[in-house]
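S.K.: task: produce atomic coordinates for the following.
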Amino acid sequence: MPPRRVITGRSQEPRRRFAEELRLLRTGKGESLRQLAEVLGWDASNFGKMEGGQSLGSPEIVEALDQYYGTTPMLLVLWELAVADPSQFKEQYRRYMLLESEAVGLWQFSVSSPPGLLQTDGYAHEALTAGGLRGQELTQQVEARTSRRKLLEGAEAPPFRAILAEAVLRNSLRDLGEWRRQLEYLLEVAERPNVTLHVLPFGSGPHGLMNTDTMFLRLLDARTVAYTENDVRGELIEETGKVEALHRTYDAVRDLALNPAESRTFILRMLEEVPCEPST
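M.R.: A predicted model of the protein is given here:
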């Protein structure tokens, strides 16, 4: 059994540290990527990307590696640190992502796309590709965005309330199969005890958040901060008076939205309208 190394220390970047450990463990056994793949049953390219820092892999792969190397749960702990590492996000989002990871309550309003916390891999990939990302940067940013879903999982997950403008449910992906999976995921998370979804239907009239995605974070010190974003810029708002005024606007929008049961029915109806197979 290889000696267990401490979780902290050496590299200050969790993603780099994770990749470094994978390389050290494999080379310490004198194995090639192909030999490792033959033993564990995943493609060698998966392990190569993980060791190169281009991919974090899945928890299933990491658990298998932990068992194979006899390091349980070191690699899984490093993987979780890498997934939560704010440095994987673009610089302008890092402070917000750090606060989000520590939040004890979250509220969201989405104008035209599902919140990042509720996006499937397929949705994130198509959306980020449309934004111009390619190659390794695309892979890393898809992982960074979709890894945020873990925040809403488990018994200790914070409460999350999201208001989705109807445009979110109408603006489908080009890949209808992936769009079905996105709608199915929204229905799935809406059944969780910590998640509440509202749909704001067309015809609800003008309101104060019409063009602005908005997220509120309730922090451990009882402060609430807000993050707003439009097509041009994003802003983290921490001044109490501004946050409270924005929250009143959010509450007014929630009063216009469907209740959770009506919203689930609405999303189900949208799902039923999606063809099972793309038309030719």
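S.K.: could you use CA atoms for every contact and neighbour count after this?
M.R.: Fine.
S.K.: determine the longest helix present in the chain.
M.R.: As assigned by DSSP state H, the longest helix anywhere in the chain is helix 240-256.
S.K.: what's it packed up against?
M.R.: strand 195-200, strand 224-229 (3 or more C-alpha pairs under 8 Å, 6 or more residues apart in numbering; DSSP states H and E).
S.K.: can you say which of those strands is nearest to residue 271?
M.R.: Smallest distance to residue 271 across these (C-alpha to C-alpha): 14.0 Å, for strand 195-200.
S.K.: can I assume residue 165 is in contact with residue 111?
M.R.: Yes: Residue 165 is within contact range of residue 111, at 5.3 Å (criterion: C-alpha atoms under 8 Å).
S.K.: before we move on, the earlier item: as CSV, the helices and strands packed on helix 240-256 with distance to residue 246 and mean neighbour count would be great.
M.R.: Output for the helices and strands packed on helix 240-256, formatted as CSV (distance: least, C-alpha to C-alpha, whole Å; neighbours: other C-alpha atoms under 10 Å):
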stretch, distance to residue 246, mean neighbour count
strand 195-200, 18, 24
strand 224-229, 8, 20
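S.K.: one more, please, to line up against the first structure:
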Amino acid sequence: MPPRRAVTGRSQEPRQRFVEELRLLRSRKGDTLRQLGETLGWDWSLFGKMESGHTLGSPEVVEALDQHYGTPGLLLTLWELAAGDPTQFRERYRRYMTLEAEAVSLWHYAVSVLPGLLQTEAYARDLLSAGGSRGQELTRQVQARIGRRELLDGDAAPRFRTILSEAVLRTPLENAEEWRAQLEHLVALGERPNVIVQVVPQELGLHALTNTDTMFLRLPDGHTVAWVETGYSGQLVEETAAVERLQLSYDLVRDLALSPVESRKFIRRTLEGDSCEPST
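M.R.: As a prediction, the model looks like this:
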């Protein structure tokens, strides 16, 4: 049986179809982007980014659009298809990497592994190998990750803060010497004027970002975006209200973390093989 031929003239690629439907519905309604923003209560530029394909927006925004256009469930279904398309993770990550290179400051929380900007080559290789990379592809990915570290070098380097769950320091490399080198590298980076490293001890229990790796990027125009990642996917969050909610969670975790000075002592005790109990 021959393959079914699409007769609508619409794109069969999930993200592009979502974008096309957004544009079509707004055109039929006769709204400008500013009018849409004023009616629904979101910054109009968000809808422009959604219609250009730069972001998918959040489910809350899409549900509001469905209600506004009288298309219950249509846009949300298209959004779910676009968000679940595996090709979209690569596209979102490429956009994130572009924004990371432009950022004037970055702040981060790590659940169980070090952020790429702080990894040694050995750490990056072990981590990427565990994720399934092999051969030339592994070599390429390691080189790309190590190249990213240059972002923190030089007089014009952005400010970078990372808050590490203690689990990060309790998950060593198989090679003890390579793990020691990684921890020494971490201590040295924490002594740079533009880098702040803090630790959240496990004894403090659950908190607002217990299972969420998050990176915030402050861009030159003052706008902040966030990258939220699991072991299998990632999401670029650009909608202002969603970013602000994540920032509030981050601030609560920062209040729990050891100071930069105490955090360096904590990491050094890990190097020495001690119990890593915070000093009093």
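S.K.: picking that back up, can you redo the helices and strands packed on helix 240-256 of the first structure as CSV with distance to residue 141 of the first structure?
M.R.: As requested, these are exported to CSV (distance: least, C-alpha to C-alpha, whole Å):
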stretch, distance to residue 141 of the first structure
strand 195-200, 24
strand 224-229, 18
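S.K.: closest to residue 253 of the first structure out of the ones you listed?
M.R.: Once these are compared by C-alpha to C-alpha, strand 195-200 is nearest, at 8.0 Å.
S.K.: tell me what the helix or strand following that closest one is packed against?
M.R.: Next helix or strand after strand 195-200 of the first structure toward the C-terminus (DSSP states H and E): strand 213-218. For strand 213-218 of the first structure, the elements it packs on are strand 105-110, strand 224-229, judged by 3+ C-alpha pairs under 8 Å, 6+ apart.
S.K.: re earlier: I'd like the next helix or strand past the longest helix of the first structure.
M.R.: Going down the chain from helix 240-256 of the first structure, the next helix or strand is helix 260-272, by DSSP H and E.
S.K.: okay, the angle between that following helix and strand 195-200?
M.R.: Interaxial angle of helix 260-272 of the first structure relative to strand 195-200 (axes from the mean of the first three to the mean of the last three C-alpha atoms, to 10 degrees): 70 degrees.
S.K.: can you pull the buried residues of helix 260-272 of the first structure?
M.R.: Residues 260, 263, 264, 266, 267, 271 are the ones in helix 260-272 of the first structure that count as buried (16 or more other C-alpha atoms under 10 Å).
S.K.: list the contacts for the counterpart of the second one in the second structure?
M.R.: Across the two structures, residue 263 of the first structure finds its equivalent in residue 263 of the second structure, going by TM-score structural alignment. With contact set as C-alpha atoms under 8 Å, 6 or more residues apart in numbering, residue 263 of the second structure has these partners: 197, 198, 199.
S.K.: now swap in residue 164 of the second structure and tell me
M.R.: Residue 164 of the second structure makes contacts with 109, 110, 111, 112, 114, 197, 198, 199, 200, as judged by C-alpha under 8 Å, 6+ apart.
S.K.: columns distance to residue 39 of the second structure on top of those, output as JSON lines?
M.R.: Listed next are these as JSON lines, based on distance: C-alpha to C-alpha, whole Å:
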{"residue": "109", "distance to residue 39 of the second structure": "35"}
{"residue": "110", "distance to residue 39 of the second structure": "38"}
{"residue": "111", "distance to residue 39 of the second structure": "39"}
{"residue": "112", "distance to residue 39 of the second structure": "42"}
{"residue": "114", "distance to residue 39 of the second structure": "43"}
{"residue": "197", "distance to residue 39 of the second structure": "43"}
{"residue": "198", "distance to residue 39 of the second structure": "43"}
{"residue": "199", "distance to residue 39 of the second structure": "44"}
{"residue": "200", "distance to residue 39 of the second structure": "42"}
